[in-house]
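> all I have is the shape, not the residue letters:
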C-alpha cells in the first residue's frame, strides 16, 4: 500500500511575493525568517571575526569545489 505524504504549505506575505524577482529572492526571505538559520549565521560570523573561520581555499578543497 503506497504511503500518503502530507503536503507542506509555505506562506509568504503578498508584498514579498509581489516584489520577489526570482525563486532565490523567496528563498532568501524564508531563510531570513528561520531562527535556526539566523543562529547558525551569527555563530559563523562570530567565529570568523574571532579568527576561527576557515579560509576560502580550504573550504573549496573540503567541498571539492574548483
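Thanks, I have it. Quick caveat: nothing in here was measured; it's all calculated off a predicted structure.

> from now on I want contacts and neighbour counts done on CA atoms only, so please keep to that.
Will do.

> for this structure, what spans make up the helices?
In the chain, the helices defined using DSSP state H lie at 14-19, 23-32, 35-49, 56-62.

> what's the longest one packed up against?
Same thing as helix 35-49. In terms of contacts (3 or more Cα pairs under 8 Å, 6 or more residues apart in numbering; DSSP states H and E), helix 35-49 is packed against helix 23-32.

> among the helices of the chain, which is nearest residue 7?
Evaluated over the helices of the chain, closeness to residue 7 peaks at helix 23-32, with 17.6 Å, by Cα to Cα.

> put this next to the previous one:
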C-alpha cells in the first residue's frame, strides 16, 4: 500500500506506507526519497569518486574562497 503526498502543483510524491509508518522524522522521509532518486545517487557516487581521487578542496581553502571565518 502506498500513501501519496502532494508536492506543490508540479506533481506527487509517493512512498510506501511502511516507510511513512516507520519514519521518526521528516528527515527520515527525505532520506528515503533521496535514496530512491537516481540523479541524486549519481551525484553522490561522482562526489565520492572525486573525494577518493583527492579532487576536492580542503576546508581551509574553501572557507577562504567563500569568505567564511
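Received it, and whenever you're ready, just let me know what you need. This structure is a prediction, so every number in the text was calculated from the model and none was measured.

> for the spatially most central residue of structure 1, what are its contacts?
In structure 1, the residue lying closest to the centroid (Cα atoms, centre = their mean) is residue 31, at 4.8 Å. The contact partners of residue 31 of structure 1, by Cα atoms under 8 Å, 6 or more residues apart in numbering, come to 37-38.

> what's the match for it in structure 2?
Under the alignment (TM-score structural alignment), residue 31 of structure 1 pairs with residue 34 in structure 2.

> and residue 52 of structure 1, what pairs with it in structure 2?
Checking TM-score structural alignment: residue 52 of structure 1 goes with residue 55.

> how many residues are close by its match?
Residue 55 of structure 2 has 11 neighbouring residues, counting by other Cα atoms under 10 Å.
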